[in-house]
Structures are given as structure tokens and as C-alpha cells.
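Undergrad: no FASTA, just this:
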């Protein structure tokens, strides 16, 4: 498993033009217009290497942003956004989501997969019983958890390979799990 990058909308989760939510602005940093970034990339400073950014504000307005500069500090990632020149403008960016094209993320290492690439895949158990589709994956500290949903039913499956997640076939659009669907 590689970077826990959450997914972002769209019905075709594997389309080449798909955008991925990688972080958000959480406030102003200093008085010169820098912003604090909550990054969901691993490492968290990797967000600065993915370009261009598409920013989405609380009202759903979007704009592409080129020329972001930033750095990692002891308290997180700080960025300079073009056109944001003072603390008031930086504070007005609070809550803005940061998206990048899925295509700019590096290819996962052999045997690894981005969480976002699992979203929407069909989940079947080793006996061939359909358990819905991958809704999302989240960390717990001990291990990651794959969430499969079918209608109102939801399964929380420890993302432990190969014990519970026995196979991932991105080409076939399927995750096979060793999990009792009645559990």
C-alpha cells in the first residue's frame, strides 16, 4: 500500500483526467500571505512536487494554480500561492481544497497501490460472493481498513495482505478478500 491519498468525485475512478484531493488550506502563516497546508500525501511535503494544483473553494469555484512555492516546517507544510500577498488574503483561503491530476502521481512500486485506485473496485470474497464496491480506505494506526459497500450494507475489512486482502486486480476492477460476508 502506498500514499494514503483520498479520492475525489467522478464516476470513473480510473479515468486519465481524474483529479485527486491531496490537501487543503488550514489558515494563514505569518503576515506575508503564506498559507498552512494540511497535506494527505506521504511524505506530507510531496504535495509541493505535484503540479499544477486546482484549488476548489467552499462555494465550489475552481481555479488552476501554477507557480506554488513552499516548504515543510516543524509544524507542517507552508506554501506561497501566486496572488495571495497578505495575511487577510491567506486567511480567506482557509478551507480551500487542493487537487492534482491522478496522472502526476508517481507510479506505485511493485506490489503497492494507491488507495484512490481501489475506490470503486468490486469486492468479492474468496468464495466468489459479491460484497459491493470499495468506498474508501482509512488508517487506524494498527493497520489500514478497506470499506466495502453494497446498498445499506458496509464491511470494514482489515487491509492486511495476504491474510484478508488476497488479491488486487486493477485491470479486472476487483479486490478479492478472505472475509465472511455475514460478519
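TA: Structure's in. What do you need? Because the structure is a prediction, the values reported are computed rather than measured.
Undergrad: hey, let's count contacts and neighbours off CA atoms from now on
TA: OK.
Undergrad: would you map the helices across the chain?
TA: Using DSSP state H, the helices of the chain run over residues 87-92, 115-118.
Undergrad: contacts for the first one, please.
TA: This means helix 87-92. 27, 28, 29, 30, 31, 32, 33, 34, 35, 84 (CA atoms under 8 Å, 6 or more residues apart in numbering).
Undergrad: just among these, which is most surrounded?
TA: residue 35 (29 neighbours; other CA atoms under 10 Å).
Undergrad: how much space between the residue nearest to that residue when sequence neighbours are not counted and residue 63?
TA: Excluding the flanking residues, the one nearest residue 35 by CA to CA, 6 or more residues apart in numbering is residue 28, at 4.4 Å. Residue 28 is 19 Å from residue 63, where distance means CA to CA, to the nearest Å.
Undergrad: below is an additional structure, to be compared with the one above:
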């Protein structure tokens, strides 16, 4: 899932989509998208006519959706693409790949597991949990030094004062 239809845009069937991806390029890598709604038995496939960046998402034009009425019917639909269509850099990961990783400090000390991810405008925030403790870790190159999906680990170098491991 790379986004969610939030509303119709204009009169000619454009869809305003909140994007879970960093840029509209994720939508441009696929000639088709699938829309899924709870009330539908199966996701429906649509040919992508155009994609344009718009605020914190994209404007999506789909073949067969040519009026505001048709577009409004798709409000709330999840936008999916085939995983093989996603264009990503070497340092980009799917959220499901990161959730559950064991997080270690650069000193070798175990901090906790990635329990969730918050998407922010500047960068994502990894939530690292150990028992009742949880730390927000900015997903920046300065802090996150290594991600090894094969071994299921993440190495971080926290900024001064970011973690107070002695605080209860």
C-alpha cells in the first residue's frame, strides 16, 4: 500500500491521494495501481494516466475515472502497487522490513526492538521499545548507522541527550 484516496480533486475525476511514499516517483514506477475498499470483494486494477505531486501527496488520474462523481466513490480506497514496481534507493526500506529489528547502540549495547514507525515531513521516526520503555529514534543517516535485514539488526549512534538509559 502506497497511499489512500482522500478526496476528489476538480471536476474531471482526479484523485487526491495521501502518499505513504516519500515522493510521487513511487506511483510513477507502475503503469497500473490497484484500489481496494472494505466493501469490495477484490481490489480493482486501474491504468495510470498521470501522477503529479500535490501538497503531502499526489494527484492521480486513472483511466476510466472521468468525473467528480466517479472519483468521490473512490474516497477512502487504499492505493496499492505491485512490490516489484516500486523504485527505491539502496537506503530505503519498507516499514514491514524494519518492524521487529533488534536495535543496538554503536557501543554494542542492546536498546530494544523497532515496534513502530511514525511518518513525519522531514524524516520518519522509529519507535524502539524495550519492556515498558520506548524511545523515538530519528531515521537519519546521522543517527541510524547500519540496517542489516539479513541479521535483523539496526545500529544507531544516538545524539547527545537523545537517550537517557538511566532515567526511569
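TA: Thanks, I have it. Keep in mind that what you see is a predicted model, and the values were worked out from it rather than measured.
Undergrad: TM value for the aligned chains?
TA: The TM-score (TM-score structural alignment, normalised by the length of structure 2) is 0.73; 159 aligned residues with a CA RMSD of 3.0 Å.
Undergrad: rewinding a little: the helices of structure 1: which one's closest to residue 172 of structure 1?
TA: Closest approach to residue 172 of structure 1 among these is made by helix 115-118 (11.5 Å; CA to CA).
Undergrad: and residue 107 of structure 2, what does it touch?
TA: With CA under 8 Å, 6+ apart as the criterion, no residue contacts residue 107 of structure 2.
Undergrad: structure 2: strands as residue ranges?
TA: 3-9, 14-19, 32-36, 44-54, 57-62, 78-80, 102-105, 110-118, 125-130, 133-138, 144-148, 153-156 (DSSP state E).
Undergrad: turn those strands into JSON lines, including distance to residue 95 of structure 2.
TA: Shown next, in JSON lines, are these (distance: least, CA to CA, whole Å):
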{"stretch": "strand 3-9", "distance to residue 95 of structure 2": "13"}
{"stretch": "strand 14-19", "distance to residue 95 of structure 2": "14"}
{"stretch": "strand 32-36", "distance to residue 95 of structure 2": "20"}
{"stretch": "strand 44-54", "distance to residue 95 of structure 2": "22"}
{"stretch": "strand 57-62", "distance to residue 95 of structure 2": "18"}
{"stretch": "strand 78-80", "distance to residue 95 of structure 2": "15"}
{"stretch": "strand 102-105", "distance to residue 95 of structure 2": "14"}
{"stretch": "strand 110-118", "distance to residue 95 of structure 2": "7"}
{"stretch": "strand 125-130", "distance to residue 95 of structure 2": "10"}
{"stretch": "strand 133-138", "distance to residue 95 of structure 2": "14"}
{"stretch": "strand 144-148", "distance to residue 95 of structure 2": "13"}
{"stretch": "strand 153-156", "distance to residue 95 of structure 2": "13"}
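Undergrad: corresponding residue for residue 109 of structure 2 in structure 1?
TA: Residue pairing (TM-score structural alignment): residue 109 of structure 2 is matched to residue 128 of structure 1.
Undergrad: give me the neighbour count for that match.
TA: 10.
Undergrad: how about the one 4 residues further on?
TA: Applying the criterion other CA under 10 Å, we find 19 residues in the vicinity of residue 132 of structure 1.
Undergrad: would you mind finding the most buried of the helices of structure 1?
TA: For those, average neighbour numbers computed from mean count of other CA atoms under 10 Å are highest in helix 115-118, which has a mean of 21.
Undergrad: I appreciate the help and will end here.
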